[in-house]
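Engineer: generate a structure from the sequence data that follows.
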Amino acid sequence: MKISHNITWHHSSVTKKDRHLINGHKSCVLWFTGLSGSGKSTLANAVDRALFHEGVRTYVLDGDNIRHGLNSDLSFRPADRKENIRRIGEVAKLFVDSGLIVSSAFISPFREDRELVRQMYEAGEFIEIFVKCPIEVCENRDPKGLYKKARKGEIPEFTGISSPYETPYQPEIVIETDKMTIEQSVENIKIYLKNKKIL
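Structural biologist: Model (predicted):
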């Protein structure tokens, strides 16, 4: 994507560090990735609520919600999936710059796309959370009935069925939602944030 030569980046008079100081915590993106039905949105919202109740400034970006608005013009073909993730990376970066901890819950199936997003951030600001769950369990959950439709061929390019999901090589955090409770999962993420002195 080419950037016009007729635009100039304007630096804010209030810096990200200024916002960290007034918030009492650093900012980052918690990038939840995993199969449909693995529990990404549920976990992202649980983390968001737990941090919010501790006075942390937070926000959740959810895949389905974003496709209702900002990315409503995109399909699920590979090129559009790539653009979907690029846009989300840019939006999440704005939230991080504003001093928030933003939880981003997207399948984001391709390693290359996730790595391109990681490169948008300063070191330590992009925290990849692999929400690991066997596809059999995800299919049994099937909260939106998508796997049934995919198996019938009604949904083309469905991740895990007719389109691949590329497991992260070295995620910062792995949460196995078929083995851990929501409470345990949230606590593990909070411990990571505290150990990294983000909280």
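Engineer: please count neighbours and contacts with C-alpha atoms only from this point.
Structural biologist: Noted.
Engineer: what's the longest helix in the chain?
Structural biologist: Secondary structure of the chain read by DSSP state H shows that its longest helix is helix 78-97.
Engineer: now the element after that helix, going C-ward?
Structural biologist: Helices and strands here follow DSSP states H and E; after helix 78-97, the next one along the chain is strand 101-105.
Engineer: for comparison, sequence B:
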Amino acid sequence: MKSKNITWHSGHVQKKNRQTLTKNKSAVLWFTGLSGSGKSTLAVEVEKKLFDAGVLSYRLDGDNIRYGLNKDLSFRPEDRKENIRRIGEVSKLFVDAGILTLVSFISPYQTDRNMVRALLEKDEFIEIYVKCDLSECEKRDPKGLYKKARNGEIGQFTGIHSPYEEPDQPEIIVETDKQSVNESTQQIMKFLKKNNYI
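Structural biologist: Okay, here's the model as predicted:
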């Protein structure tokens, strides 16, 4: 049920004021890809590079968010959509706060990723496709999830039972089955510098 008797309450301090304070643009770096592709690993590395460069950033990880904010959601399609909607709204708040926000979620559906992009202003959503062949992701299987999915212990698993829709036009594509973590991290950092985010 939608709230009806509400009004947005604006303050004196705006996003542009916060960006002046932090000395960087705020935006969402949205890492999407299969489980095991390296989304979280890359987000951690980019966050450290940003921190070392004095850039205010924060990382929102799919698994971490399910410990709190989204702990009431399953992996059914409707709950996956709500999972992304909520993190999209949280990301929007972080961007308004002047923070470069790193989001690593499988986010398998293009419509859901587009929904988040639509929440933000132009150039505030940087879609990073962490591309990795399914066979390589299965080989890595850092959490043992592919094995469980193949054994029937996990249903609706992306890449096995549920589809993953590759991004239509991502701002960045890193191929983690061909590039090292360092190479992928450097590629992302170069994009941010070239486009004046940092």
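Engineer: could I get the TM-score for this pair?
Structural biologist: The TM-score (TM-score structural alignment, normalised by the length of structure 2) is 0.98; 198 aligned residues with a CA RMSD of 0.8 Å.
Engineer: so what touches the longest helix of structure 1?
Structural biologist: 15-16, 27-29, 61, 71, 74-75, 101-102, 104, 108, 113-114, 116-117, 120-121, 125 (CA atoms under 8 Å, 6 or more residues apart in numbering).
Engineer: residue 175 of structure 2: neighbour count?
Structural biologist: 18 (other CA atoms under 10 Å).
Engineer: how close does it get to residue 28 of structure 2?
Structural biologist: 20 Å (CA to CA, to the nearest Å).
Engineer: again with residue 116 of structure 2
Structural biologist: Residue 116 of structure 2 is 10 Å from residue 28 of structure 2, by CA to CA.
Engineer: comparing the two, which residue is more hemmed in?
Structural biologist: residue 28 (27 against 20).
Engineer: residue contacts, that one?
Structural biologist: 91, 95, 100, 101, 102, 103, 124, 125, 126.
Engineer: which of the residues you listed still touch in structure 1?
Structural biologist: Listed in the original numbering, the contacts of residue 28 of structure 2 still in contact in structure 1 are 91, 95, 100, 101, 102, 103, 124, 125, 126 (both residues aligned by TM-score structural alignment, their matches' CA atoms under 8 Å).
Engineer: now name the helix or strand holding residue 29 of structure 1.
Structural biologist: Counting by DSSP H and E, residue 29 of structure 1 is found in strand 28-33.
Engineer: that strand vs structure 2, mean deviation?
Structural biologist: Its aligned residues in structure 2 lie a mean 0.2 Å from strand 28-33 of structure 1 after superposition (mean CA distance after the TM-score superposition for structure 1).
Engineer: what's the following helix or strand after that strand?
Structural biologist: Following strand 28-33 of structure 1 in sequence, per DSSP H and E, is helix 40-52.
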